[in-house]
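# no sequence on this one, just coordinates:
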């Protein structure tokens, strides 16, 4: 015996001792685990097989015990208790004839005594005495057959043709339990004949008892080494047990014996597919089909391979051929649905999944796939129902729980989403996608640190999961860690270069980075265009829209923010007036899954509402063309839920970007960027845009909150010291911003700083540390978390003057501050993002709050801190000043936008290229008077 064999024998002995101890202690589950561990090492171990049989009988599963007793007896027929317990199990299973035959065989081999007589009595008394006490059996438990009469199982005898026919008939009728029992009896009565072993292995395979099928399959091969079918059957068993390399070897041996064996080619294809060897698998399936053209399963599997290879049209052909051959083939219907969904034919996909369920309602995967299809159609409540039906059939299917979590998240049922993801992870702890999705839900719940941990766990499990890197980058960005955010986002793109949202997130991130200059920023935006637009340019199709310059225009607005979001607050007042123009027909393309009260209001302003969050770019672009859109308006830029990769396909003759993002899209297909002369002075920053600049009297209207608290007296008049404030998001509070603000705070030792809008679990200590490095004490800083709108606005009553961030200056927060009587000192930058604050102040005639460099910023801060009377007068008049500005005139901005759209359209009708232009307030006043408005 070699050293390795000795070690293996020792391990088996230790496992057997452990198993028997557990068994005797009544720890049946633990004992079974230990016995199975022995059988993994040595499948023919007599004692482990025998005791597995005893376990099954104890659990009232007599039929399941029989193959274990068979293997035990075959390995060691000298053990009397093996015979006795086998016969007892046959009796308990109701197999009286088999029990009679095995008892007779045992007696022929020399087994005698009280226990044998008791079994004979039970046989005679039939079923009424089946529960008789087994004490006599236990007394004989260790009794061996007389060594002087060492038995051998009968040899040279074959089952009759009638017995074989009966066994085959049971198998063909699907009576697998009865077939298994008869096959087991055959292996005892005729252990040297192949038929019982072969049929037993096949029956166990059909019963999904692959572990039990293995030994019968192996014995069959020993009897029939040149039987291709036997090798194929062994391959099926090994494949089910996850032993793919051995399964492949068995299939290849079958094919060496019979190269024209179609099913072996098909099964080999499955193994190769499971190993990720898709091209080899495709070849195997095609060979199977060449041999057997009506082989529906091979056509179905070939379709699945072609789908995985992204050859979707070929996949559809193969799957439809499978269904021609077998119209009730549920798996083929499901695979066809998946393929059609990926092609973008969602309604057809849904129909295929419905057909799969009609074919077999109890297949969890069919309900799962239907849920995916309904999710893609945006029918989230129906998708939820399908996922829950799948979970009733298979409660432990982690992908279903994961996908259920995603739709619950989309429906803003975040607690339910969290629970679903956590259940998926409990079932499958290494499920990286579920960890990633859990992170997104935790982030939405405001639990930033937990979200970060989930993303990091996902990356630890699956380092190339680009989505997790991107999400980690976003949460790092939102918490103000810009360098780490940028690194994470670049890692996401390294793993997945075509990940457009990660690229957009990167652009948003570096827009806030003061170390990135204007030229670098523009170059990065252009790289987005090169990655996602350049490959599509050659495929742009001519537009067939009627070139009538005065006709009614079909205008589409694309946004993921037709909901409780700043963009909606800007667009809603405009829609009130835009809907009054009879020459405009408005379409909304809503790229968000869940609606809210604001969504319901906005829907009433559009003649057409199109949910698009689940549509692929190609499908959406085709739909936009089919809708006859003349002018398509992007309201997102590179912010979340954008569809710039659809705009890159140029689905409309005229395309423009507006409101959602302070910078270029980087796309040549985007014709115009709409703004005002304060945000982008004429000719000043044009070189930072791929679009042509169009100026309106004001970029957007702003509607103050109707329930805003009143403007109060300037706090410094009561406090005796000046209070600065900032309500910008934490990601804008960079180290350089803190350094500049600290210069002002150091110059005014009694001044204080209010920092509002902080995420609840923000790491304030980083900010506190930066201020400390600048010699600003913690007690001068007043942090406040995010709150409801009224409380947020009331916080401005404590502030004398706000300090702006850079290089990404404030927008909505600056407008809120204005309405509450608080001006903002801003540093006008040399990028669009750096001019947002300045544009608002210029619009209101507050140029004296716009600084041109850091020295000027500090100087202006000191000036206003030292002139409280002047600042108080400005505070008192800001609401009036705002109400008299263009920003408070949605009617004016709507009219100027309508005029701009008509100019854009007329240029396209005339075959002219896009060029910069502007619409002045005087033009609009004249136009309004002319139209009687």
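Ah, there it is. Given the structure is predicted, the values throughout are model-derived calculations rather than measurements. Residues are numbered from 1 along each chain as shown.

# all contacts plus neighbour counts: C-alpha atoms, from now on.
Noted.

# now the strands: where do they sit in the chain?
Ranges of strands in the chain, per DSSP state E, are 553-559, 584-590, 608-611, 631-634, 654-658, 672-676, 692-696, 723-726, 752-758, 781-785, 801-803, 824-827, 850-851, 917-918.

# Format these as a markdown table; extra columns: distance to residue 247.
Shown next, in a markdown table, are those (distance: least, CA to CA, whole Å):
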| stretch | distance to residue 247 |
| --- | --- |
| strand 553-559 | 52 |
| strand 584-590 | 50 |
| strand 608-611 | 48 |
| strand 631-634 | 55 |
| strand 654-658 | 57 |
| strand 672-676 | 61 |
| strand 692-696 | 63 |
| strand 723-726 | 66 |
| strand 752-758 | 58 |
| strand 781-785 | 60 |
| strand 801-803 | 70 |
| strand 824-827 | 70 |
| strand 850-851 | 74 |
| strand 917-918 | 71 |
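
# Comparison target, given below:
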């Protein structure tokens, strides 16, 4: 039998005395991490040492690891059932975890046991409450409360810790499992989210929300087929839940191999199934010529997104003599995410937790003439309201690339790059209204002191830069990028780190994908604080397929880098292409085929003088672009509204 398989031996009194002396010295210095290491080493040879488990329980508590503290405290009581301090600690931990029954049980046991002089001499963590104080502070589900409190303050790592502890303590808790997965996804740890959700599915197999979130996590790691399979299961369980079905639709947009016609059909079918039905005998609101048009914007929670501030500035430019604007959003106007809209609307309604029927009644009461949905499939419950006629004209903009197939949604506001002549045969119910200066929103970073777009902080040699998520780093994208690298043999590619380096499995996946095309050794993942710092390390920005994140292109341009983008086969994959076109950069930035993408990237890579000139002037060009002119954009919308109203009024 090998040494590592031999059972450990009870510690001799001499060894335990030496261990306690070393622990005492460490605790005087409040060196709990070192005490933890020393105790783990001691237990590896003497796994029945109650005092070592006691120290580990205290060390875990000191690190806010309550489930770890509970585990070790239980071990201490198991091996030291005759020591009062062990039972008291276990009672305290149970009280902190909100388990009064077990806490009272071990409190009674502790009261019958003698004290340990050794433990009294050691001292306890300063933040460990007394048993009485722990009882006084008992709350239900404290781990969940800590997690949600951390989320409210944007402390995602801390929230992940609390949710994870609750899952270990109560594996069947739905809120904890969903919260943990959400924290992991927000941090970009999608593989960990997949593992967590798979474990949850074994314990809560019939929960559609968990299956749907698993589908989204699988999509985020590039497992598109598996993601849709999980979504199909979720939709079969929750056949009448518009949110569960919308999750599947949103993920369809990320699959580079999915046909546009199939995507459009899926979106249109959603509306037919979930749109509210018009009430029997309900008449259509009338449209007639009038001096002031009431325009309602259902913005949902878009204020939390980067484009929210741009939207607010555009809407603030509406002509008040012709348009009265009403906002419908999540939360009060004074909320941190909505305060940017204070100059955008004459009236505001908080529709948080409002059902679609009630929202429709509020819209009617406001006598809205033109109702525009901006939240789209980010707020599917609210979107269902457009199955009914709430206003004479009802339109969608931004978050519904192919409409929603809703009976009373009249128009999709778009532009002539997002929707081309090739799209005329698509089975879209709504009409298309074209904005002259582009239908997307773009937000450029704030000016950084002392650094123009031409300023670079990079190594020697040509560097292509890409800010892409794991789902965007798909074989189709990497194949074309690799062609660029092979055309420029002395170049390299840098990737923005989306927490890739926290997962060895993710790194291996990326190495294997780039290795298929023989370029893995020429790809680096950079740890930069923000996108501007990252792009200053590069020369040319390459965008993935489909290219949907406008903010990435905006950041690269602001840092002085030319951008190369492939215009996709559908509206959802042309959002960046549209933005670049209306910024006046389409000719040198937007490719119609993968071959043209390679040509554009190589052309930029080969011409250092051209890149330098581009970087020196690009910020000024962007500032002067009509797409970045809020007054022009508002006027663009108003022209569409006038035409729609004239048509509705006959």
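Received, thanks. This one's a predicted model, so the numbers in the text were calculated from it and none came from an experiment.

# most tightly surrounded among the strands of structure 1?
strand 824-827 (a mean of 28; mean count of other CA atoms under 10 Å).

# can you tell me which of the strands of structure 1 comes nearest to residue 376 of structure 1?
strand 608-611 (10.7 Å; CA to CA).

# Quick one: average offset of the closest one versus structure 2, please.
By mean CA distance after the TM-score superposition for structure 1, the fitted strand 608-611 of structure 1 averages 2.1 Å away from its aligned residues in structure 2.

# and that strand, how far out from the chain's middle?
Mean-position distance between strand 608-611 of structure 1 and its chain equals 25 Å (CA atoms, centre = their mean, to the nearest Å).

# Check stretch 54-67 of structure 2 too.
Computed by CA atoms, centre = their mean, the chain-centroid distance of stretch 54-67 of structure 2 equals 31 Å.

# residue range for that stretch in structure 1?
Under TM-score structural alignment, stretch 54-67 of structure 2 has no counterpart anywhere in structure 1.

# quick one: buried residues of that stretch?
54, 55, 56, 57, 58, 59, 60, 61, 62, 65, 66, 67 (16 or more other CA atoms under 10 Å).

# right, and out of the residues you listed, which lies closest to residue 81 of structure 2?
Nearest member of the buried residues of stretch 54-67 of structure 2 to residue 81 of structure 2, counting by CA to CA, is residue 54, at 11.9 Å.

# Quick check: longest helix in structure 2 by residues?
Looking across structure 2 with DSSP state H, the single longest helix is helix 630-649.

# ok, residues contacting that helix?
For helix 630-649 of structure 2, contacts defined as CA atoms under 8 Å, 6 or more residues apart in numbering pick out 286-289, 310, 313-315, 317-318, 370, 392-393, 433-437, 626-627.

# For residue 466 of structure 2, state which of the buried residues of stretch 54-67 of structure 2 is nearest.
residue 65 (37.5 Å).

# of the contacts of helix 630-649 of structure 2, buried ones?
For those, buried by 16+ other CA under 10 Å: 287, 310, 313-315, 317-318, 370, 392-393, 433-437, 626-627.

# so where do the helices sit in the stretch 51-200 of structure 2?
Secondary structure of the stretch 51-200 of structure 2 (DSSP state H, counting those that start in this stretch): helices at 66-79, 84-96, 100-111, 117-122, 131-136, 142-152, 156-169, 174-186, 190-203.

# likewise the stretch 801-933 of structure 1?
Using DSSP H, counting those that start in this stretch, helices in the stretch 801-933 of structure 1 cover 812-819, 836-843, 854-865, 868-883, 890-909, 921-930.

# list the contacts for the aligned partner of residue 391 of structure 2 in structure 1?
Residue correspondence, TM-score structural alignment: residue 391 of structure 2 in this structure matches residue 652 in structure 1. Residue 652 of structure 1 makes contacts with 543, 624, 625, 629, 630, 631, 632, as judged by CA under 8 Å, 6+ apart.

# Nearest to residue 561 of structure 1 among those residues?
residue 632 (15.9 Å).

# In contact with the residue in structure 2 that that closest one lines up against, which residues are there?
Using TM-score structural alignment as the criterion, residue 632 of structure 1 maps onto residue 371 of structure 2. Applying CA under 8 Å, 6+ apart to residue 371 of structure 2 gives the contacts 295, 296, 297, 298, 390, 391, 393, 394, 395.

# Trace residue 514 of structure 2 over to structure 1, please.
Using TM-score structural alignment, residue 514 of structure 2 sits opposite residue 771 in structure 1.

# I'd assumed residue 737 was in contact with its match.
No: here residue 771 of structure 1 does not reach residue 737: they are 10.4 Å apart, not a contact under CA atoms under 8 Å.

# which of those two has more neighbours?
A side-by-side neighbour count of residue 771 of structure 1 and residue 737, using other CA atoms under 10 Å, places residue 771 first with 21 against 16.

# which bit of structure 2 covers stretch 221-233 of structure 1?
Using TM-score structural alignment, stretch 221-233 of structure 1 finds no match anywhere in structure 2.

# Kindly report the same for stretch 813-825 of structure 1.
Against structure 2, stretch 813-825 of structure 1 falls on residues 552-564 (TM-score structural alignment).
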